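prediction below, plus the sequence it came from.
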Amino acid sequence: MTKANDPIKNIQSRIDELEQTINERGEQIRKRTRQLKEDLQAELSPMEMLKRHPVEAAGASFVTGIVAGRVIRSLFGRKPRAAAIQPSAESAPQAAHAPQQKQPSQIGVAVGAIGVELLHAAKDLAVTWLKSQVEAKKK
């Protein structure tokens, strides 16, 4: 009778070994995944990017500031030249037909606010980076 049970015990021991191997490999994969996540977070952190690429970060901030400034200026900036000219007494009837200044749209106001916030964020990043550079040189 022991010979009849041997193949079943062999199969059961093999199943147990496979389950143990699967559990070990699963734990190894989880550890590697956690390590990879931590490495990626460290590599892609804003401070690390600023430390590795300060010129590119300054350039990106500069270009963002220029674009945001142009958007803000186009929304809130210069008046049309025709509206800037004072109407004389003779041209009073023409002044009635002159185009009125248009009010900025809600979208324009929102884009302007976003542009200002982008400028503030870029300034804060630059100041933080400069502080870290000064502190690093002091040490």
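Now that the structure is in, tell me what you want to look at. In this text the structure is predicted, and so the values were computed from the model without any measurement.

C-alpha only now, for contacts and for neighbours.
Will do.

dump the residue contacts of the most centrally placed residue in the chain.
Closest to where the C-alpha atoms of the chain average out (Cα atoms, centre = their mean) is P46, at 9.1 Å. Listed by Cα atoms under 8 Å, 6 or more residues apart in numbering, P46 has no contact partners.

and what of the one 5 residues further on?
Counting by Cα under 8 Å, 6+ apart, K51 makes contact with W129.

in what helix or strand does it lie?
Using DSSP states H and E, K51 sits within helix 46-52.

and what of E24?
helix 2-43.

can you check V109 too?
Going by DSSP H and E, V109 is in helix 106-138.

so which bits of that helix are buried?
Neighbour counts over helix 106-138 (16 or more other Cα atoms under 10 Å) mark G108, V111, G112, G115, V116, L118, L119, A122, K123, L125, A126, W129 as buried.

A further structure is provided below for comparison with the first:
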Amino acid sequence: MLHVLTDISWLSVLLAFIIYFILGSLWFTVFFPKLYKISLGKENDTTQSTDPIFFVGPALCCLVITIASALLVYALHIETYQSAFQFAVIVGVGYLFSNTVNIAINPNIPRPILYGLISGSYHLVGIIIVSLILLVMK
């Protein structure tokens, strides 16, 4: 598996990571801000935290997901758009979406299904984009 690290196009990882992270920023602040706030029970909250963890944390998570996906794309020898899309759907639904919903199901999230749909959909779309970028720039 270590040889895969030298085979990876790190430029594709960087580009996929940047797009995945920017998509998240847009997803929660431009595309679905109201629904996201409702899912958190903060529909009337107009304050936005500037604490660095809310920027650095998601960036690091996106980077780890992108690197792990690159390792798998190369190790599994994914070579076609169809197989990259299938990989993304399996990882997106099987891990990212379902884990997001699972995390949301707790007493601190007032609308866990809505939260899971919004956040899980972001990760599903994001991993599809990541997988296609990794394939195209392989």
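Perfect, thanks for sending it. None of the values given here were measured: they were computed from a predicted structure.

please state their TM-score.
Overlay of the two chains. TM-score (TM-score structural alignment, normalised by the length of structure 2): 0.29; 57 aligned residues with a Cα RMSD of 4.3 Å.

quick check: F62 of structure 1 vs L36 of structure 1, distance?
Look at F62 of structure 1 and L36 of structure 1: by Cα to Cα, to the nearest Å, they are 33 Å apart.

neighbour-wise, which of the two wins?
F62 (15 against 12; other Cα atoms under 10 Å).

so where does that one fall, helix or strand?
helix 54-76.

now V101 of structure 2. Nearest residue, chain neighbours left out?
What sits nearest to V101 of structure 2 in space, not counting adjacent residues and going by Cα to Cα, 6 or more residues apart in numbering, is G116, at 4.2 Å.

quick check: buried residues in whatever helix or strand the one you found lives in?
If you go by DSSP H and E, G116 of structure 2 is part of helix 112-136. By 16+ other Cα under 10 Å, the buried positions in helix 112-136 of structure 2 come out as 112-135.

that one packs against which elements?
helix 10-26, helix 33-39, helix 53-75, helix 81-91, helix 98-104 (3 or more Cα pairs under 8 Å, 6 or more residues apart in numbering; DSSP states H and E).

need the contact partners of the first one.
I take that to be helix 10-26 of structure 2. 58-59, 62-63, 66-67, 70, 122, 126-127, 129-130, 133-134, 137-138.

how does it look with 6 Å?
Outside helix 10-26 of structure 2, the residues within contact range by Cα atoms under 6 Å, 6 or more residues apart in numbering are L63, T66, G126, V130, I133, L134, M137.

next, format those as CSV and append distance to A104 of structure 2.
Formatted as CSV, those follow (distance: Cα to Cα, whole Å):
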residue, distance to A104 of structure 2
L63, 22
T66, 22
G126, 19
V130, 24
I133, 29
L134, 29
M137, 34
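
which among those gets closest to P33 of structure 2?
Distances from P33 of structure 2 to the contacts of helix 10-26 of structure 2, taken as Cα to Cα, are shortest for G126 (17.3 Å).

from L63 of structure 2, how far out is that closest one?
Distance of G126 of structure 2 to L63 of structure 2, computed by Cα to Cα: 12 Å.

same check, this time on A75 of structure 2
Counting by Cα to Cα, the gap from A75 of structure 2 to L63 of structure 2 is 18 Å.

do the same with Y81 of structure 2
For Y81 of structure 2 relative to L63 of structure 2 (Cα to Cα), the value is 22 Å.
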